[in-house]
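Enquirer: Need coordinates for the below:
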Amino acid sequence: MADSGRSTLPLPDYDHLPLGGLESRIRSLTAEQVEELLAYERQHAHRLPVTELLQARLEELKAGAQPTSGDPGAVRPEQSHGGTGGSPVSPATSPQPFGPPPHGTPDQRGKPKADRA
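Expert: Below you'll find the model as predicted:
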């Protein structure tokens, strides 16, 4: 069952935004839009860091802060890779395999044990 409130939120894919992405994208929202997100968050996930962030931004707006320019729906460059959250490491960027020596560290080789005969 789809949530009808989710499709009308001021930020597309709000539920999938990381906290850092949310922080920068709410800067372009009005106080009414931030209040809408805050109400949605409290009814659904109720994540404390998110509600604190939204409440702080709402207080800034009520104290006279102005929304910044920009598109709240724009995808940030670090999110444009598909949103899988995977590592940017690939076989092409991986280091060569390396086996450490059996004793000591790579720059300080271990010494063989003395003859016990």
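
Enquirer: Going by C-alpha atoms from here, please, whenever you check contacts or count neighbours.
Expert: OK.

Enquirer: what residue lies at the spatial centre of this structure?
Expert: Closest to where the C-alpha atoms of the chain average out (C-alpha atoms, centre = their mean) is residue 18, at 3.5 Å.

Enquirer: residues in contact with it?
Expert: Contacts for residue 18 (C-alpha atoms under 8 Å, 6 or more residues apart in numbering) come out as none.

Enquirer: helices and strands around the helix ranked longest in the chain, which ones?
Expert: Longest helix of the chain, by residue count under DSSP state H: helix 48-62. Packing contacts for helix 48-62, counted by 3 or more C-alpha pairs under 8 Å, 6 or more residues apart in numbering; DSSP states H and E, involve helix 19-25, helix 31-43.

Enquirer: please give me the structure for this one as well, since I'd like to look at both together:
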Amino acid sequence: MADPARNTLPLPDYDHLPIGGLESRVRSLSSGEVEELLAYERSHGDRLPVTSLLAARLGQLEAGAEPTSGHPGALRPESGAHRSGSPASPATAAQPFSPPPHGTPDQRGRPKGDRA
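Expert: Next up, the predicted model:
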């Protein structure tokens, strides 16, 4: 069952953000919002790298740092348009190479002979 507190967090999809995405997005939050995330994290996942990151950012804000510009709901790089398939095209792909099982023109295959 979904936790109702999850819907009121300052970062949408907070639980699904990788730590790299969280680090850049938490910089746009105020100290109250970071405190809210920290309390949520401690009561739910309590992941040490995440709590350390949030506590460090909270310390920065309390020391006088200002939230940077940006939108906490902005498109996450990890959920952007995904490329599928191979980046190679027929024009850039290597020629297929697999020698036939019976030998090559300069090296004829030999019969297996009688195995009596």
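
Enquirer: relative to helix 31-43, how tilted is the longest helix of the first structure?
Expert: Angle of helix 48-62 of the first structure versus helix 31-43, following axes from the mean of the first three to the mean of the last three C-alpha atoms, to 10 degrees, is 160 degrees.

Enquirer: which residues in the second structure does whichever helix or strand comes after helix 48-62 of the first structure match up with?
Expert: Next in sequence after helix 48-62 of the first structure, counting helices and strands by DSSP states H and E, comes strand 104-105. Aligned using TM-score structural alignment, strand 104-105 of the first structure spans no residues in the second structure.

Enquirer: Check which element follows strand 104-105 of the first structure along the chain.
Expert: For strand 104-105 of the first structure, the succeeding helix or strand toward the C-terminus, using DSSP H and E, is strand 108-109.

Enquirer: Now do the same contact list for residue 5 of the first structure.
Expert: Listed by C-alpha under 8 Å, 6+ apart, the contact set of residue 5 of the first structure reads residue 40.

Enquirer: Look up how far residue 53 of the first structure lies from it.
Expert: 21 Å (C-alpha to C-alpha, to the nearest Å).

Enquirer: Also residue 35 of the first structure?
Expert: For residue 35 of the first structure, the distance to residue 53 of the first structure - C-alpha to C-alpha - is 12 Å.

Enquirer: One more: residue 73 of the first structure?
Expert: Using C-alpha to C-alpha, we find residue 73 of the first structure at a distance of 18 Å from residue 53 of the first structure.

Enquirer: between the two, which one's more packed in?
Expert: residue 53 (15 against 12; other C-alpha atoms under 10 Å).

Enquirer: Excluding chain neighbours, what is closest to that one?
Expert: residue 23 (7.1 Å; C-alpha to C-alpha, 6 or more residues apart in numbering).

Enquirer: any idea what that neighbour aligns with in the second structure?
Expert: In the second structure, residue 23 of the first structure lands on residue 23 (TM-score structural alignment).

Enquirer: Cross-check the contact I'm expecting between that match and residue 53.
Expert: Yes - counting by C-alpha atoms under 8 Å, residue 53 is a contact partner of residue 23 of the second structure at 7.1 Å.

Enquirer: need the contact list for residue 36 of the second structure.
Expert: By C-alpha under 8 Å, 6+ apart, the contact set of residue 36 of the second structure is 9-10.

Enquirer: again, 10 Å this time
Expert: 8-10, 30, 54 (C-alpha atoms under 10 Å, 6 or more residues apart in numbering).
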